[in-house]
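J.: Give me a 3D structure for the following:
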Amino acid sequence: MEKKTTNIMEINDIVALVKLASLLFAGTIMLQCFFAKASVQNNKLYEECSIIGIGFFIFLLLFIYVIWSFSTSKRHLTKTKNNIQIIENIIFMSIFFIVILISGGNTSQYKVLFLFIITTTTIQSGMKRGIITALISSLIILGIDIMAMPKAEVNIYFENDLILCGVFILTAWPLGYYVKLANKSINKLTSLANEDGLTGLYNHRYFYDALINSIKEVDKKKCKLSVIFLDIDYFKQYNDLYGHQEGDNILREIGNILSEYKKLNFIPARYGGEEFAVIMPFTDEKKATDIAESIRKKIEKKYFKGQENQPNGNLTASIGISVYPDRAANEVELIKSADDALYKAKFFNKNRVETYTSILDEIKGDIDEKDIELVTSIKTLISVINAKDRYTYGHSERVVFYSKILGEALNLTEDEKRELKYGAYMHDIGKINIPKEILIKKMPLNDKEWNMLKEHPQNGVDIIEPVKSLSRVKPIILYHHEKFDGTGYPEGLKENEIPYLARILTVVDSFDAMTSNRPYNKRKTYSEGIEELRKWSGKQFDPKIVDAFIKTLKENVDELNSLR
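T.: The predicted model follows:
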């Protein structure tokens, strides 16, 4: 798209120069005529006035045309510019008509001036407009011939100008055909550069360019823009089972479904692999959610070969949504937040639509204004951790959910619920300093690696230390690995020495770790996780909190299953 725009701009610049040259020729011819008349009349005053008048006239034309050319040559052909070009052609043809009349009318040798406007019109607007311009120019010239010699039996000027009119048309016709072929080639090359060869959707490169332009467009009109990211669930497993050829057929079908939304002026793209994206200008979160849900249902209901052998007995897709400027300040944040929402959808059961939400965005409403920039930095750090270890993202979200339902069961105050929620979300932020190789290591950690991992609670506290409004969250982060019997870390606190909210977080954090897939740990069922809680009650966990959590788990079994 960018290359095509550059080509159009370059062509417009060349055409502008040709038109400027034609104006200079026209001005020069006018000066010649006035000088000739002044010489015949031998009138010095007439000569001076003529020079001043014509000079001013040429300067005015040049000034107007330069300003106009500068303001329009950078834009694509639009209806407005189309109308401007028609008006411009009329002005140029009128100027050439006047020049011909001044320079002798039917005897003028400057009738070829019309070739300038015929050529430039054909280059800019194509064969049809060029031939129309050639025909009008021919009618003007032949009309002058007829009006100059209405009663002549043999109008030699008319006969000669018929040949010139033929030259006009023959100039517009082949040139227009060449322009048509050139535009066709440019469009084809543009399509190859901007489209994904497999699905026919726009490609990753075009997606970025279109997103930047779309954001500029909605900014001008102070509207919203939504982006959805879509990922096919268990697609690698499907490819492994049926081969890449069948996998490509799936991608084409998904591409066909998304292509339908071009009619809404949306921009669907293949973002990469089995991941797709759709830019939806002038679309708020509610409308984007409805559209995303309709896409998800279409994919779910469509039959794909071998879908019955997928883990959930169907071929489905997960979708994440983010909205500019509500959830992101620029295109980079928008893509990142939509991607986070997509991973949330994939972690929480798949085959679902999730909109981007960040607990840290909620925190901004509860802290001092001077700390907002620091919280934004914390948000960035958590994004980095998520990129290093995707488990951390899903884990934090699930722990927040468990903390919420347990906080309700334990009758925490609103302040305590809020502090627990923030602590649950940020409890692993200290892992930013832990190498990725340690976080995802499948083998047991050695002593050095284990000691490094045990530093993450203190590291987390150090990170949020500058944010005074989060001071009450620090004990939750620092002590969430302490054990009820005093064998935990970092300080070996026991029983009530451990802050109450930290004891709550210890239970929910451990339960999710037990019931989630990790490189070093096979996921337990909820029943097995509950048995583990009972087994370590009074040792690792506060017995009262364990009892309350088990009761809460059983009461929320349906909602918990949606997290799997």
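J.: only C-alpha atoms for contact and neighbour calcs from this point on.
T.: Noted.
J.: A strand includes residue 370, no?
T.: No. With DSSP: H, G, I helix; E, B strand; the rest coil as the criterion, residue 370 is helix rather than part of a strand.
J.: Check the gap between it and residue 466 for me.
T.: Relative to residue 466, residue 370 is positioned 11 Å away (criterion: Cα to Cα, to the nearest Å).
J.: The two: which has the busier surroundings?
T.: Higher neighbour count among residue 370 and residue 466: residue 466, with 13 against 10, using other Cα atoms under 10 Å.
J.: SS state for that one?
T.: Residue 466 - assigned by three-state DSSP - is coil.
J.: Which residues are in contact with it?
T.: Residues in contact with residue 466 (Cα atoms under 8 Å, 6 or more residues apart in numbering) are residue 374.
J.: what's the helix or strand for the residue most central in space within the chain?
T.: The centroid of the chain falls nearest to residue 211 when counting by Cα atoms, centre = their mean (2.4 Å). Using DSSP states H and E, residue 211 maps to helix 204-220.
J.: Packing partners of that helix?
T.: Counting contacts by 3 or more Cα pairs under 8 Å, 6 or more residues apart in numbering; DSSP states H and E, helix 204-220 packs against strand 225-232, strand 267-272, strand 275-281, helix 331-347.
J.: I'd like the structure of this one too, to check against the first:
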Amino acid sequence: MNKIINNRQKKVYEIICIVKLISLLLCGIIIFKNYFDSSNINGRSAIEFLDGPSIGTSVSVIAMIYAIWLIFSINKIDVKYIKIIHTIENFMFILIFTVLVISSGAHVSQYKILFLFIIITSTIQSGIKHGIIIACVASTIVLSIDLIYVPNVDINQYFENDLILCGIFIITSWLLGYYVKIEDEYAEGLSNLANIDGLTEIYNHRFFHDTLKEIIVQAEQSKLPVSLIIADIDYFKHYNDIHGHQKGDEVLKKIGYILKNNVRESDIVARYGGEEFSIILPDTDENDALVVAERIRAAVEMWKFEGEKDQPKGNITISVGVSTFPIKAKNEMELVNSADDALYRAKFFNKNRVETYYSVIEELKEDIEAEHIDLITSIKTLISVINAKDRYTYGHIERVVMFAKLLGNRLELTDEEKKTLKYGAYLHDIGKINISKEILNKKMTLNKDEWEILKQHPANGVELIESVESLKDIVPLILHHHERYDGTGYPMQLKEKSIPYLARVLTVVDSFDAMTSNRPYGIRKTYEDAILELKRCSGSQFDPGIAEIFIKVVEENKDKFDNLTLFSEK
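T.: Model prediction:
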């Protein structure tokens, strides 16, 4: 919708510029006509003291300058200079028309009507107020000429006649200005219909993305930060199931209201998805954005919603993710994805909290040789591609990293081992980049050929990172995280202690998340059922000692793991 309106404004602007150019050319023609018309003796007295050739030449030069400016300036003028340029333009045209009227007979000139050119164009450009001002200035000039050139008379016939002309000036500016005002209001109404979410009366998803692109471009030029907040209502499906969608809509409206009343006028509040909201914060760093996010979270928690006592935590709350350009993201899509990642972490850690974006890959860069930094950046891009192909992998990696940290602490690994496990958890599925989206998202059982292709992803992952010396300790985790304790896994059918220890650790947390997550080809398990599965497969698929300790980790962190299935439906 904005593109349509902007295109319309561009066309109107071009027409106005052409009209102004034509009016200047007419001025030049009129001046030359009057100067060389030997029959126009009575009007020559005015030309004599105004030097007709100079006037004609000046107008022609101005017209050419204006033409050149028109060609090179359309759509290239900074918005903050538009008003100044319009004022200078109007002054120039009024001056030229005034000189032309005086030089062509002053009070008897038939060219006073030329002032309508600038009255009409200025009204269309700047609105009714500006148009009436120009009309009043033009009327004052015309009437002043009548009084100056016909002084000391009882009845100034020229003055009386021009009063009608001046009335036409003012009426034209008022009527045209009023029409322009109606058109602008109509365009604004259409824009609101296209840009505003009908339920919450805040901006919609499409407007959010269009505006974010523009703000990021401006931020790149001004070198100022832009922060993004993405918020999601906790257990909203649960609320809708109990109270119905109409009551759920009321909750959405109220949260939209709360968000609008806790940000600045310059901030953009939008409905991002079903129960998700986003806020663009121009010229805002991460610390200030976190303050805003926490204020909003607290405001929602304190608000009294109807039926909120039926919620799992006794009230309606939101989880909030925050990210900032350019520190945490280099472009619009990275900013959205990183804020969404932060939101995921907030949902994971028991909800009703604010989290800022954190990526293992940024920490990984600190431990990589300088010559391989570009490769790590490329790996991050590859993981983003995988995420786009396979939505399951998107959340899976983050969860496995979190599980690995918890288990690593319980196993009392060394700091170096914890770091290796964390990086291995982050990169273990990178080899999926070579696997088609159709295989990754297939809902039916894979056939033999497809299964063989899928089994290649550990080796493919190793090929991507094996050139980086500082990642050599991660290679065994990527290559062997699908080995089984009984020797029936892949790719090398290693058995028991021959499987690298950290690879055995990764296998447990990777499998637990696979069991408790939405998968294209299987029904997810509750964490209780997943624990039973860990026990059942101890000694066959999993190292029994590691599985036993991880089961204790899960049971001790029940609050963190509980209701993960509710979030995965989001």
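J.: How many residues are close by residue 360 of the second structure?
T.: Other residues near residue 360 of the second structure number 16, with proximity taken as other Cα under 10 Å.
J.: That one against residue 427, yeah?
T.: No. Contact criterion Cα atoms under 8 Å: residue 360 of the second structure and residue 427 do not qualify, at 9.6 Å.
J.: Spell out the secondary structure type for residue 265 of the second structure.
T.: Applying three-state DSSP: residue 265 of the second structure is coil.
J.: Mind reading off the mean deviation between the helix holding residue 211 of the first structure and the second structure?
T.: For helix 204-220 of the first structure, the mean deviation from the second structure after alignment is 1.3 Å (mean Cα distance after the TM-score superposition for the first structure).
J.: So which bits of that helix are buried?
T.: 204-208, 210-211, 214-215, 217-218 (16 or more other Cα atoms under 10 Å).
J.: Check the gap between the nearest residue to residue 277 of the first structure once chain neighbours are set aside and residue 180 of the first structure for me.
T.: In space, not counting the residues next to it along the chain, residue 277 of the first structure is nearest to residue 229; the distance is 4.5 Å by Cα to Cα, 6 or more residues apart in numbering. Relative to residue 180 of the first structure, residue 229 of the first structure is positioned 38 Å away (Cα to Cα).
J.: Those two - which one has more neighbours?
T.: Legend: neighbour count by other Cα under 10 Å for residue 229 of the first structure and residue 180, higher for residue 229 (28 against 17).
J.: tell me the contacts of the corresponding residue of the second structure for that one?
T.: Here residue 229 of the first structure is matched to residue 230 in the second structure, going by TM-score structural alignment. Residues in contact with residue 230 of the second structure (Cα under 8 Å, 6+ apart) are 272, 276-279, 320-322, 339-340, 343.
J.: Can you match those up with the first structure and say which hold?
T.: Retained in the first structure (both residues aligned by TM-score structural alignment, their matches' Cα atoms under 8 Å) from the contacts of residue 230 of the second structure: 276-279, 320-322, 339-340, 343.
J.: Residue 130 of the first structure matches what in the second structure?
T.: Matched by TM-score structural alignment, residue 130 of the first structure corresponds to residue 131 in the second structure.
J.: Quick check: that match is in a strand.
T.: No. Judged by three-state DSSP, residue 131 of the second structure forms no part of a strand; its state is helix.
J.: Hmm, residue 119 and it touching each other?
T.: Yes. Under the criterion of Cα under 8 Å, residue 131 of the second structure makes contact with residue 119 at 5.8 Å.
J.: Residue 76 of the first structure belongs to a strand, doesn't it?
T.: No. Counting by three-state DSSP, one finds residue 76 of the first structure to be coil, located in no strand.
J.: Check the gap between it and residue 5 of the first structure for me.
T.: Counting by Cα to Cα, the gap from residue 76 of the first structure to residue 5 of the first structure is 7 Å.
J.: same check, this time on residue 192 of the first structure
T.: Distance, residue 192 of the first structure to residue 5 of the first structure, using Cα to Cα: 15 Å.
J.: can you check residue 402 of the first structure too?
T.: 53 Å.
J.: ok, now residue 406 of the first structure?
T.: Taking Cα to Cα, one finds residue 406 of the first structure at 58 Å from residue 5 of the first structure.
J.: what about these two, which has more around it?
T.: residue 406 (25 against 13).
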